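J.: Got a predicted structure here, sequence first:
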Amino acid sequence: MSTVDPYTPGEAVFECVDCQHRTASSEHVGSCPECGGTIKNIAVARE
């Protein structure tokens, strides 16, 4: 039998590619709140 990982993230962590500011949010962050730069989701996939 296969076991399903019950993990469900409450918040994702986003990092600015320009100033490296990090912020946690349950919704996608459009731009960096510090400098207005591009944000990427840095959450690690669980396999």
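T.: Received it, and whenever you're ready, just let me know what you need. All of these numbers come straight from a predicted model, not from anything done at the bench.
J.: From here on, just use CA atoms for contacts and neighbour counts.
T.: OK.
J.: buried set for the helix or strand that K40 is a member of?
T.: According to DSSP states H and E, K40 maps onto strand 39-41. Neighbour-count burial for strand 39-41, counted by 16 or more other Cα atoms under 10 Å, picks out I39, K40.
J.: Use this one as the comparison:
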Amino acid sequence: MAIGGVTIFATLGYFALYSNKKPEASAKDVAKVTAGVAKPGNTRPR
């Protein structure tokens, strides 16, 4: 049940960030930010 809760929380967080993303950001950039492995190059415009 704990794994299911974490999965649901991560999914909701991803879609919340994806719905508010900038037009120049890709879905891969959003996934990196959600996972916490993004570097400044992933969060700044190209």
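T.: Yes, it's here. All values derive from a computational prediction rather than experimental measurement.
J.: what TM-score do we get after superposing?
T.: In this superposition the chains share a TM-score of 0.26, using TM-score structural alignment, normalised by the length of the second structure; 26 aligned residues with a Cα RMSD of 3.5 Å.
J.: by contact count, what packs against the strand holding K40 of the first structure?
T.: strand 12-16 (3 or more Cα pairs under 8 Å, 6 or more residues apart in numbering; DSSP states H and E).
J.: Next secondary structure after the strand it packs on?
T.: Once the chain leaves strand 12-16 of the first structure, the next helix or strand it forms, by DSSP H and E, is strand 22-25.
J.: number of nearby residues for the residue nearest to I39 of the first structure when sequence neighbours are not counted?
T.: Excluding the flanking residues, the one nearest I39 of the first structure by Cα to Cα, 6 or more residues apart in numbering is C16, at 4.5 Å. Counted with other Cα atoms under 10 Å, the neighbours of C16 of the first structure add up to 21.
J.: for F14 of the first structure, same thing?
T.: 23.
J.: need the contact list for the nearest residue to it once chain neighbours are set aside.
T.: Leaving aside its sequence neighbours, F14 of the first structure sits nearest to N41 (Cα to Cα, 6+ apart; 4.4 Å). Going by Cα atoms under 8 Å, 6 or more residues apart in numbering, N41 of the first structure touches A12, V13, F14, E15.
J.: quick check, nearest of those residues to A24 of the first structure?
T.: Closest approach between these and A24 of the first structure, by Cα to Cα: V13, at 4.4 Å.
J.: Tell me how many other residues crowd that closest one.
T.: What V13 of the first structure shows, counting by other Cα under 10 Å, is a neighbour count of 18.
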